[in-house]
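K.L.:
Sequence and predicted structure are below.
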Amino acid sequence: MSGHSKWNNIQGRKNAQDSKRGKIFQKISREIYMAVKKGGPDPNMNPSLRMVMDKAKSSNMPNENIDRAIKKGSSTAESENYDEVTYEGYGPNGVAVLVHSLTDNINRTGTNVRVAFNKNGGAIGEKGSVSYMFERKGYIAIEREGLDVDEDTMLMSVLEAGGEEMEASEEAFEIYTDPSDFPEVRDFLESEGYILAKAEVTMIPQTMVELPEDKQGIFEQMLDKLEDDDDVSEVFHNAE
C-alpha cells in the first residue's frame, strides 16, 4: 500500500460519481436491503448492515433513503433476492479489474460485464486471475483541509485506535486496518472528533499498473459502463 494513494483515485472519479448519485443510492439501497434480510435491521447487531450504512454515509445518502431500505428489508412481504457475484478481468495495458455485483439475473449481469470489458480494450479473466492482486482492508480517509493536526499526532491516534498503517499527503490522511478491526478504529477516530471523508471495508491493490495517457480515455469508458450497470455494486482496479 505504501506509496499508493487510494484518495487520488477517489477524487479522480468524484465528478463521474456525483453525476450518478441517484443510481449510487439505488445500489446502496439494494445492499442495505440484503444486509437486513440476512442479519436483521439493528446495525449494532448486524456488522454487515453497519458497514453498508457507513458506505451510505460516505456517499451522502439521505437518512430517509437508508430508513426506507431498512424498512423494506424488514418487511416479511418483500421477497426479492440477489446473488453476490464477482467478475475478474483486465483493462487496457493489463490493468487488473474486480467487479462486485448484486444481481437477480446472473446471465444478464454476466453478459453486460463482458460487453463492458470487450468493447473497451479489456477482457474477462478466469476466477482467481486478478483477485490475488488485491487485499481486503478497512480504509478511512480524513481530509486535511481545515484540520490543525500534524502527521505525528494523527499517527498516534491511528495506532491507539488499532490501525495498521497511515499514509499522509497534502490532501488527506489515509488509514488502513485489518477488516475485523475496522469498526473499532472508525468509532475511535469519530469519538476523537475527526470527520471521516471515507470509511469502508474495500479491496486495496497490492501493486499498481501505470496507465498510458492514450489508454486513459478508453479505460474511463470501461469504468463508466460498469458503474452504470444497475447490478454492479463496486468496481476495483490497480490503475495508477
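P.N.:
Perfect, I can see it now.
K.L.:
make it CA atoms for all contacts and neighbour counts henceforth
P.N.:
OK.
K.L.:
mind listing what the spatially most central residue of the chain touches?
P.N.:
Geometric centre of the chain, nearest residue: Thr202, 5.1 Å, by Cα atoms, centre = their mean. Thr202 makes contact with 136-139 under the criterion Cα atoms under 8 Å, 6 or more residues apart in numbering.
K.L.:
quick one: which helix or strand includes it?
P.N.:
strand 198-205 (DSSP states H and E).
K.L.:
quick one: the helices in the chain?
P.N.:
Using DSSP state H, the helices of the chain run over 6-12, 14-18, 21-39, 47-58, 63-74, 106-118, 151-161, 182-191, 213-228.
K.L.:
Let's have the ones you listed in JSON lines, adding distance to Glu88.
P.N.:
As requested, the helices of the chain are exported to JSON lines (distance: least, Cα to Cα, whole Å):
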{"stretch": "helix 6-12", "distance to Glu88": "19"}
{"stretch": "helix 14-18", "distance to Glu88": "22"}
{"stretch": "helix 21-39", "distance to Glu88": "20"}
{"stretch": "helix 47-58", "distance to Glu88": "23"}
{"stretch": "helix 63-74", "distance to Glu88": "29"}
{"stretch": "helix 106-118", "distance to Glu88": "10"}
{"stretch": "helix 151-161", "distance to Glu88": "33"}
{"stretch": "helix 182-191", "distance to Glu88": "26"}
{"stretch": "helix 213-228", "distance to Glu88": "12"}
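K.L.:
Presented hereafter is structure B, for comparison with structure A:
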Amino acid sequence: MSGHSKWANIKHKKGKQDALRGKLFTKLGKEIQVAVKEGGPNPESNNRLRDVIAKAKSNNMPMDNIERAIKRASGELGAVNYEEIIYEGYGPNGIAVIVQALTDNRNRTAGDVRHIFEKHGGNLGSTGCVSYLFEKKGLIIVEKDDSIDEDTIMMMALDAGAEDFTAEEDSYEITTSPEDFSQVREALESNGITLAQAEVSMIPSTYVALDDETAEKFEKLLDKLEDNDDVQNIWHNAEFPEGWGE
C-alpha cells in the first residue's frame, strides 16, 4: 500500500486520548455495553465484545471497569440503552469528517455535534456526503523495535488473513477486512506482538494536507468533539503538518 501513513494521525489522536483517560474509559465502557447488547456478555462467542475488550486493555483500562460495563449491559447494574448514530460533515478547508456517537438522547447529541461543527469552521452534511471517501477496514499498528524483524511480522499477519502490510518510518501498518480483523489481531497477540493500536476504522482514500493555521483550527474542532460524552470515534482525512502535536 502506498500513500500517507495512518499512524501519524493515530498518534496525534492517541495523545489526546491519553490526556483524557478518565473520559476515554467512560466511552470504552459504553462501547462494551453496546457490544454486549448486540451479541451477549461472553467474549468467546461475541467477536465485537472481544475486540472492544482488547482495545480497552491496550488503553490500560482496569479489568474492574471492563467487568462492570459488561454487568451493566447484562442488566445486573441498571442498564442504559445507547443508540449508535453516524454523522458526516466537513471541517475547515473541506476536510471530510465522520463522527460515531453512542447516545441515549438523539436530539441532544445531534444539536451538540452540529453546534461544534458550526462554531469551528465546519458544517454537518447529509448521510453519505463524505463516507464514500472512506473504506471500513481493520487497522493494526505495531511500533517498530529490535525484538522482531519485518519479514517475520509480515508473514504472521498475512498468514492470519491480513490484506496488506506496510512498513512506515516508525511502525508497521496492517490492514484487514472487518470480518478478518479479530483473527489477525489475535494471531499477532498470541505470538507476543504488542499492538500500539488495533480497531476497525474508516480509512480515507485521499487526504487533505493542512497548513499550520488550518491544522490549529481543525484541532480545536476535534478537541471539542472528543470532549463530548456522546462522541465515540472520529475519522477524518486531514494530514497534519509533519511533527504537529509533538
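P.N.:
In hand now; what should we look at? On a predicted model such as this, the values are computed, not experimentally measured, just so you know.
K.L.:
What TM-score do the two superposed chains give?
P.N.:
The TM-score (TM-score structural alignment, normalised by the length of structure 1) is 0.95; 239 aligned residues with a Cα RMSD of 1.4 Å.
K.L.:
can I get the helices of structure 1 in JSON lines with distance to Val97 of structure 1 and mean neighbour count?
P.N.:
Output for the helices of structure 1, formatted as JSON lines (distance: least, Cα to Cα, whole Å; neighbours: other Cα atoms under 10 Å):
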{"stretch": "helix 6-12", "distance to Val97 of structure 1": "14", "mean neighbour count": "14"}
{"stretch": "helix 14-18", "distance to Val97 of structure 1": "18", "mean neighbour count": "13"}
{"stretch": "helix 21-39", "distance to Val97 of structure 1": "19", "mean neighbour count": "21"}
{"stretch": "helix 47-58", "distance to Val97 of structure 1": "21", "mean neighbour count": "20"}
{"stretch": "helix 63-74", "distance to Val97 of structure 1": "29", "mean neighbour count": "18"}
{"stretch": "helix 106-118", "distance to Val97 of structure 1": "10", "mean neighbour count": "17"}
{"stretch": "helix 151-161", "distance to Val97 of structure 1": "30", "mean neighbour count": "15"}
{"stretch": "helix 182-191", "distance to Val97 of structure 1": "24", "mean neighbour count": "18"}
{"stretch": "helix 213-228", "distance to Val97 of structure 1": "9", "mean neighbour count": "16"}
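K.L.:
how much space is there between the residue of structure 1 most remote from its centre and Pro43 of structure 1?
P.N.:
Relative to the C-alpha centroid of structure 1, counting by Cα atoms, centre = their mean, Ala77 is the outermost residue, at 30.1 Å. Per Cα to Cα, to the nearest Å, Ala77 of structure 1 is found 21 Å from Pro43 of structure 1.
K.L.:
And Lys198 of structure 1, by the same measure?
P.N.:
The gap separating Lys198 of structure 1 from Pro43 of structure 1 is 18 Å, by Cα to Cα.
K.L.:
next one: Gly162 of structure 1
P.N.:
Distance from Gly162 of structure 1 to Pro43 of structure 1, by Cα to Cα: 21 Å.
K.L.:
circling back: report the buried residues of the strand holding Thr202 of structure 1.
P.N.:
Of all the residues in strand 198-205 of structure 1, those buried under the rule 16 or more other Cα atoms under 10 Å are 198-201, 203-205.
K.L.:
In structure 2, what range does that strand match?
P.N.:
Counting by TM-score structural alignment, strand 198-205 of structure 1 pairs with residues 197-204 of structure 2.
K.L.:
in the superposed pair, what's the mean gap between that stretch and structure 1?
P.N.:
Its matched residues in structure 1 lie on average 1.0 Å from stretch 197-204 of structure 2 after superposition (mean Cα distance after the TM-score superposition for structure 1).
K.L.:
now that stretch, how far from the chain's geometric center?
P.N.:
Centroid separation between stretch 197-204 of structure 2 and its chain, computed with Cα atoms, centre = their mean, to the nearest Å, is 6 Å.
K.L.:
do stretch 141-152 of structure 2 as well
P.N.:
Relative to its parent chain, stretch 141-152 of structure 2 has a centroid offset of 22 Å by Cα atoms, centre = their mean.
K.L.:
Just the buried subset of the contacts of Thr202 of structure 1, written out for PyMOL, thanks.
P.N.:
Buried residues within the contacts of Thr202 of structure 1, by 16+ other Cα under 10 Å, are selected in PyMOL with:
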select buried, resi 137+138+139
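K.L.:
would TSV of the contacts of Thr202 of structure 1 with distance to Gly217 of structure 1 be doable?
P.N.:
Shown next, in TSV, are those (distance: Cα to Cα, whole Å):
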residue	distance to Gly217 of structure 1
Arg136	28
Lys137	29
Gly138	30
Tyr139	27
